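[1] only geometry, no sequence info:
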């Protein structure tokens, strides 16, 4: 079982998906992305960056 299955968005508790060097929340309302630096995700609430609706949709479409 991959560790990503246990990681959650610190603000919403939503599942996260891997998108390059960041983890993106599946929550369509907040659309938060968290950086991964040196293979360590920065899952602090203040580290989340809100994606535009279009960018978030593009990331989610790649997950299917």
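    Yes, it's here. A quick note: this is a predicted structure, and the numbers were derived from the prediction, not measured. Residues are numbered from 1 along each chain as shown.
[2] going forward, measure contacts and count neighbours with C-alpha atoms only.
    Noted.
[3] buried ones in the longest strand anywhere in the chain?
    Assignment by DSSP state E gives strand 32-37 as the longest strand of the chain. For strand 32-37, a neighbour-count test (16 or more other C-alpha atoms under 10 Å) marks 32-36 as buried.
[4] got another one to weigh against that:
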């Protein structure tokens, strides 16, 4: 009988302390951010692998 009372008390204590512990872990972001207008990705036109060459055509070659 005592163990059920202790379990109920411990459950109530944990239920009350859990939101306080969760809110204590929130912290403000200290890293400055910067928004970029445009990103340009550059890569080589030919990638040489052991068994093949991978070719990426230019935009004009794709259009033609």
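    That came through, no problem. Please read all numbers here as calculations on a predicted model, not as lab measurements.
[5] quick check: TM-score for this pair?
    For this chain pair, the superposition-based TM-score is 0.18 by TM-score structural alignment, normalised by the length of the first structure; 22 aligned residues with a C-alpha RMSD of 4.1 Å.
[6] could the buried residues of strand 32-37 of the first structure be laid out in CSV, adding distance to residue 19 of the first structure?
    As requested, those are exported to CSV (distance: C-alpha to C-alpha, whole Å):
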residue, distance to residue 19 of the first structure
32, 12
33, 9
34, 10
35, 10
36, 10
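[7] which of those sits closest to residue 59 of the first structure?
    When the buried residues of strand 32-37 of the first structure are compared for distance to residue 59 of the first structure (C-alpha to C-alpha), residue 33 wins out at 10.3 Å.
[8] mind checking how far the residue nearest to that closest one when sequence neighbours are not counted is from residue 37 of the first structure?
    Spatially, and ignoring its direct neighbours in sequence, residue 33 of the first structure is nearest to residue 24 (4.2 Å; C-alpha to C-alpha, 6 or more residues apart in numbering). Using C-alpha to C-alpha, to the nearest Å, one obtains 14 Å as the distance from residue 24 of the first structure to residue 37 of the first structure.
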